[in-house]
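> sequence? don't have it. structure:
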């Protein structure tokens, strides 16, 4: 089941999404099959965001922080160390509505919207924090550190999502024998 991350689409995105799904509702009685087709298409575009490292509108995600690069021993792909977030894409159909998202709490919310929080030493007197300075990389020992994770949106309805959804609707209408062609 999908968690409750609610994304309010901007007016233009909401109109585009309503237009695509309205076409489906107007032209077929088997809307559930069409929604399933659209859901699968949107999961694919959502998954592609991990390859392009960009949000639904095509804007590149914030790069990894220098401390993250040092900690990993290299840059690597953003949001893909364990692939848990990437593999958590899901959709849910309820009546005439389709919900598409990711389901990997708490990482889904943190990365969708960004987060700032304090980390304190629990089992030791200090945290070992990677630092990079003029003298090279090393570590600092601190009682607490403020960590800011930038928003790297995955869920949304951008131009590629609209195109994929329109194609999925057309494919479904062909299956149903309701295509314009």
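Ah, there it is. Note that the coordinates shown come from a computational prediction; the quantities given were computed from them, not determined experimentally.
> C-alpha from now on. contacts and neighbour counts both.
OK.
> residue 128 and residue 138 touch, don't they?
No - using C-alpha atoms under 8 Å, residue 128 is not in contact with residue 138; the gap is 9.7 Å.
> between these two, tell me which one has more neighbours.
Neighbour totals were compared for residue 128 and residue 138, and residue 128 leads with 15 against 12 (other C-alpha atoms under 10 Å).
> tell me the secondary structure for that one?
strand (DSSP: H, G, I helix; E, B strand; the rest coil).
> next up, the contacts around it.
Contacts for residue 128 (C-alpha atoms under 8 Å, 6 or more residues apart in numbering) come out as 139-142.
> please indicate which of the residues you listed are buried?
Neighbour counting by 16 or more other C-alpha atoms under 10 Å classes none of those as buried.
> nearest to residue 11 among those residues?
When the contacts of residue 128 are ranked by distance to residue 11 (C-alpha to C-alpha), residue 142 comes first, at 45.5 Å.
> residue 131 versus the closest one, what's the distance?
Note on residue 142: its distance to residue 131, by C-alpha to C-alpha, to the nearest Å, is 11 Å.
> below is structure B, check it against A:
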């Protein structure tokens, strides 16, 4: 894991938070989180890139949400994670989904080639919450991109994720990570 990539990811997430807080100061001033990036900084953890074990089948590019969901369904020891990744050769962090072992912060990559993901920031979702939200929305993504719109996450943004929705797996964010002050 690259410390520079980690700092870049956290800085970019913080910038997104600041933009959303500024743009929606009057409308979302009392919300727990004004954006999905802020939800990631509030609940997210850092995950360590790792070589994908041969027993897991990678999906084609652009199918990370569906592929990670399928992997979590097929392997009881895996949890589905959504968040952002910084990938080698890409100047910005982007929405992504992957899996982790329920006992580790090691990434089981769903679509990126081994070694492409440099640092991951995400929320490990419980199977029950993931399936419930996917059924409600009709898409594989739960908290980030992948065809959902912000209205799908209004409750989570207003009051935060319910306790049954996520697991505190992964490395906590550095104590120096700050969410921009609310207006």
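Here it is on my side, so go on. Note that the coordinates shown come from a computational prediction; the quantities given were computed from them, not determined experimentally.
> fetch the TM-score of the aligned pair.
Once superposed, the chains reach a TM-score of 0.27 (TM-score structural alignment, normalised by the length of the first structure), with 86 aligned residues with a C-alpha RMSD of 5.6 Å.
> mind putting the contacts of residue 128 of the first structure into a markdown table with secondary structure and distance to residue 161 of the first structure?
Converted to a markdown table, these look like this (DSSP: H, G, I helix; E, B strand; the rest coil; distance: C-alpha to C-alpha, whole Å):
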| residue | secondary structure | distance to residue 161 of the first structure |
| --- | --- | --- |
| 139 | strand | 43 |
| 140 | strand | 44 |
| 141 | strand | 45 |
| 142 | strand | 44 |
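> Serialize these to CSV and add fields for distance to residue 49 of the first structure.
What follows is the contacts of residue 128 of the first structure, written out as CSV (distance: C-alpha to C-alpha, whole Å):
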residue, distance to residue 49 of the first structure
139, 33
140, 34
141, 36
142, 35
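> and which of those is nearest to residue 51 of the first structure?
Nearest to residue 51 of the first structure among the contacts of residue 128 of the first structure is residue 139, at 31.4 Å by C-alpha to C-alpha.
> name the nearest residue to that closest one, sequence neighbours excluded.
Excluding its sequence neighbours, the residue lying closest to residue 139 of the first structure (C-alpha to C-alpha, 6 or more residues apart in numbering) is residue 130, at 4.4 Å.
> count of neighbours near the one you found?
Neighbour count for residue 130 of the first structure, taken as other C-alpha under 10 Å: 16.
> and whatever helix or strand residue 98 of the second structure lives in, what does it pack onto?
Take DSSP states H and E as the rule and residue 98 of the second structure turns out to sit in strand 94-101. Where contact means 3 or more C-alpha pairs under 8 Å, 6 or more residues apart in numbering; DSSP states H and E, strand 94-101 of the second structure is packed against helix 64-74, strand 78-87, strand 107-108.
> for the first structure, just list every one of the helices.
Secondary structure of the first structure (DSSP state H): helices at 11-27, 31-52, 66-72, 107-113, 159-175.
> which stretch among those helices comes nearest residue 91 of the first structure?
That would be helix 31-52 among these, by C-alpha to C-alpha, at 5.9 Å.
> how close does residue 100 of the second structure get to residue 40 of the second structure?
Distance of residue 100 of the second structure to residue 40 of the second structure, computed by C-alpha to C-alpha: 17 Å.
> out of the helices and strands packed on strand 94-101 of the second structure, nearest to residue 158 of the second structure?
Once those are compared by C-alpha to C-alpha, strand 78-87 is nearest, at 18.5 Å.
> tell me the buried residues in stretch 118-135 of the second structure?
Buried, per 16+ other C-alpha under 10 Å, within stretch 118-135 of the second structure: 118-127, 130-131, 133-134.
> return the subset of these lying in helices.
Those of those lying in helices (DSSP H): 127, 130-131, 133-134.
> between these, which is closest to residue 74 of the second structure?
Once C-alpha to C-alpha is applied, the member of those that ends up nearest residue 74 of the second structure is residue 127, at 11.5 Å.
> next up, the contacts around the closest one.
72, 79-80.
> how close does it sit to residue 99 of the second structure?
Distance from residue 127 of the second structure to residue 99 of the second structure, by C-alpha to C-alpha: 12 Å.
> any shared contact partners between those two?
By C-alpha under 8 Å, 6+ apart, the residues touching both residue 127 of the second structure and residue 99 are 72, 79-80.
> residues contacting residue 43 of the first structure?
Neighbour list for residue 43 of the first structure: 89-91, 100-101 [criterion: C-alpha under 8 Å, 6+ apart].
> tabulate those (JSON lines), appending distance to residue 33 of the first structure.
Shown next, in JSON lines, are the contacts of residue 43 of the first structure (distance: C-alpha to C-alpha, whole Å):
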{"residue": "89", "distance to residue 33 of the first structure": "19"}
{"residue": "90", "distance to residue 33 of the first structure": "16"}
{"residue": "91", "distance to residue 33 of the first structure": "13"}
{"residue": "100", "distance to residue 33 of the first structure": "15"}
{"residue": "101", "distance to residue 33 of the first structure": "19"}
